[in-house]
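Okay, sequence plus prediction incoming.
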Amino acid sequence: MPPEASLAPPNAARICQFYKNAYRFATLYDREKRIPIYSAYKCKQGKGQRYEGWMIEPQLVDPNLGKSMADEWDTNMAAAEIEKNQAVLEDYRHALNIGKGHLNPVCHQPDEDSRAATFTLTNVVPQFSKLNQEAWANYENRIKKEAHVCKDLYVITGVVPGDEYISDGRVNKPSHIWSAACCVHEKGRRTSWAAIAKNDENHVKEESLEKLKKELAELYGIGKVDLFNNACK
C-alpha cells in the first residue's frame, strides 16, 4: 500500500531497504535534498539491541553495486562519491539542536536485524532534538502499543521539505514530520490514525487520516494526497 507518486521529487530514488539477506522496508529518497521523503513499513512489537553505527546506500553511488546497505566506513567507495547523492554522518556532526530522526523507528521493529536496518542514513532526517527525544518519541511508543490490536499495522512516516539546511546547505531540514497508520484487524476491518508535527516545536498534533491528507496536499502544494491507495480510511 505505497503512497502515490505525487509526493516523489523529480530525482527520486525508490529504495527497497535490504539488510542481511532480507528486504526490511521501503523508502522514497530525494537525492538533491539528501533526505527521505517517507519510509513505509509494517510495525511489529519485539525486543532487541540498538545497532551501534550508521549505514549508507551503495546503490545511490552506483546502481550496479550491491543491494544491501553498508557501513559508511567499511566500503571501498570514495567519500566524495558517497556524499554526492546522500547524507553522511559528518553532515549531522555539528548541527545545533538537531538529531537524526528515524522515519522507520527502531522501536517499531521486531528483531535485532530489522532494528539494525533502521540505522541507515537514508531513513533519517534532521529533526529538532527536543521533538525527536520527547513528543515524537512518545507518539512512536503509542503506535507500538497499538500494534497488538492489529493483525497487520502499516505505517508511513514522512516529511515536508523545508527552506532550511544543515551542513553548509547539503541536507534539507524538513518543515514538518508526519505519520499515518493503517490497522488491519482480524476480520479485515480497517481503522486509521495520523499525526503531524512542526519541526521546530516539541508538539505532535494527532488527527484523522483524511485530515492529514488534506493538510499534506496544502503543504506540498498539490491537488491530492492518497497515502494507502484508498485501502484505508
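In hand now; what should we look at? Residues are numbered from 1 along each chain as shown.

going forward, measure contacts between C-alpha atoms and count neighbours the same way
Noted.

Same question for stretch 97-107: list its buried residues.
98, 99, 100, 101, 102, 103, 104, 105, 106, 107 (16 or more other CA atoms under 10 Å).

What of stretch 191-211?
Buried positions in stretch 191-211, judged by neighbour count with 16+ other CA under 10 Å: 192-200, 202-204, 206, 209-210.

and these, which of them are in helices?
209, 210 (DSSP state H).

isn't residue 116 right up against residue 106?
Yes. Using CA atoms under 8 Å, residue 116 is in contact with residue 106, at 7.5 Å.

residues in contact with the spatially most central residue of the chain?
Nearest to the mean C-alpha position of the chain, by CA atoms, centre = their mean, lies residue 103 at 2.6 Å. Taking CA atoms under 8 Å, 6 or more residues apart in numbering as the criterion, residue 103 is in contact with 38, 39, 123, 124, 125, 157, 158.

put this beside the first:
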Amino acid sequence: YATLYDRNRRIPVYSAYLYQPAPGKRPKTWLVEPQLIDLKYPKTMEEEGTLLKNFSVTLQELSQSQAIQQDYKDLKGLNHGHLNPSSHHNTFSSRTATFTLTNVVPQDEKLNNGAWNIYEQQTMIKKTKDNGCKTTYIIVGAVPGNNYVAQGRVNKPSHIWSSACCEVDSNHRAAWAVIAENDKNEVQLLTLGELEDTLTNLY
C-alpha cells in the first residue's frame, strides 16, 4: 500500500491499498519508518527500540520526523485509528505493514470501536458482495484539524473519510464513500461525487 505522510502534523494524509480481507492474527507491535529520518537508514519498517539500538538513532531524531509510541500514550477518548486497517489484508506480513505509526491518527475511541469499525468490518463486505466486486481499491484519508495531542506534536484530524472503487467486470465499476467527524460515533455514506464536494469545503 502507499501512504502520503505529513511530517509536520505527524499524521498520514491518506493511505491507498487493495482490499483483500481475510481472517487472521492481528499484529501487536507498532513500527516506525527509518527513511523518514534519513534515506541512509533501512527501507524496512523497524520497531522503535530496534532502530534506536542498532542504528545509533536518537529518540529526538526519530520524533522530529514522525509520531512515536510516546505520542499515543495517555490519550483520553482517543486511540490508534488505522487509515489502512490490518483486517483488510490477507497475509500476516501485509497486516504487520499496517502497524506503523505513519498509518494511524488520533481517532475518537467511540468512533474507532463503533461506527467506523462497523463500516470497515461489515459495510465493506456487504458493499463488495452486493456489487459483485472482483477487485476493490480503497483510499482512506484524514482532514487535519485545529487541535493537537502529545503536547502539540500530533494533529487530531477533524474528519476521517474513505472511498472505494471496484471492478465488477471489464465494462462495469461500482464506487462509494463515507466520512465521519472525528468526535462523533457516526458514519455518513456518500457517493464519490458527494465526498469530493465535502472534502473541497474541508481542505
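Looks like it came in fine. Just so we're clear, the structure is a prediction, and the values are computed from it rather than from any experiment.

What is the resulting TM-score of the chain superposition?
Put the two chains on top of each other and the TM-score (TM-score structural alignment, normalised by the length of structure 2) is 0.93; 196 aligned residues with a CA RMSD of 1.1 Å.

Now the two most distant members of the buried residues of stretch 191-211 of structure 1.
192 and 200 (26.1 Å; CA to CA).

Please report how far the counterpart of residue 73 of structure 2 in structure 1 lies from residue 167 of structure 1.
Residue 73 of structure 2 maps onto residue 93 in structure 1, with residues paired by TM-score structural alignment. Separation of residue 93 of structure 1 from residue 167 of structure 1 (CA to CA, to the nearest Å): 9 Å.

wait, is residue 95 of structure 1 part of a helix?
No. Secondary structure assignment places residue 95 of structure 1 outside any helix; it is coil (DSSP: H, G, I helix; E, B strand; the rest coil).

Near the nearest residue to it once chain neighbours are set aside, how many other residues are there?
Of all residues not flanking residue 95 of structure 1 in the chain, residue 166 sits nearest, at 6.4 Å (CA to CA, 6 or more residues apart in numbering). For residue 166 of structure 1, the neighbour count with other CA atoms under 10 Å is 17.

residues in contact with residue 166 of structure 1?
91, 92, 95, 126, 172, 173.

Residue in structure 2 paired with it?
With TM-score structural alignment as the criterion, residue 166 of structure 1 matches residue 149.

can you give me the strands in structure 2?
2-6, 11-18, 31-32, 46-47, 78-82, 104-108, 135-143, 147-149, 154-156, 159-169, 172-181, 188-190 (DSSP state E).

which other residues reach the fourth one?
Contacts made with strand 46-47 of structure 2 from outside it, assessed by CA under 8 Å, 6+ apart, are listed as 29, 30, 31, 32, 33, 34.

ok, now how distant is the residue lying farthest from the centre of structure 1 from residue 149 of structure 1?
For structure 1, the residue at maximal distance from the C-alpha centroid (CA atoms, centre = their mean) is residue 187, at 29.1 Å. In this view, residue 187 of structure 1 and residue 149 of structure 1 are 12 Å apart by CA to CA.

Once you drop chain neighbours, what's closest to residue 133 of structure 2?
Counting by CA to CA, 6+ apart, the residue nearest residue 133 of structure 2 is residue 168, at 4.7 Å.

now for that neighbour: what does it line up with in structure 1?
Here residue 168 of structure 2 is matched to residue 185 in structure 1, going by TM-score structural alignment.

what does residue 19 of structure 2 give?
Using TM-score structural alignment, residue 19 of structure 2 lines up with residue 43 in structure 1.

Also residue 183 of structure 2?
The pairwise alignment with structure 1 assigns residue 183 of structure 2 to residue 200, based on TM-score structural alignment.
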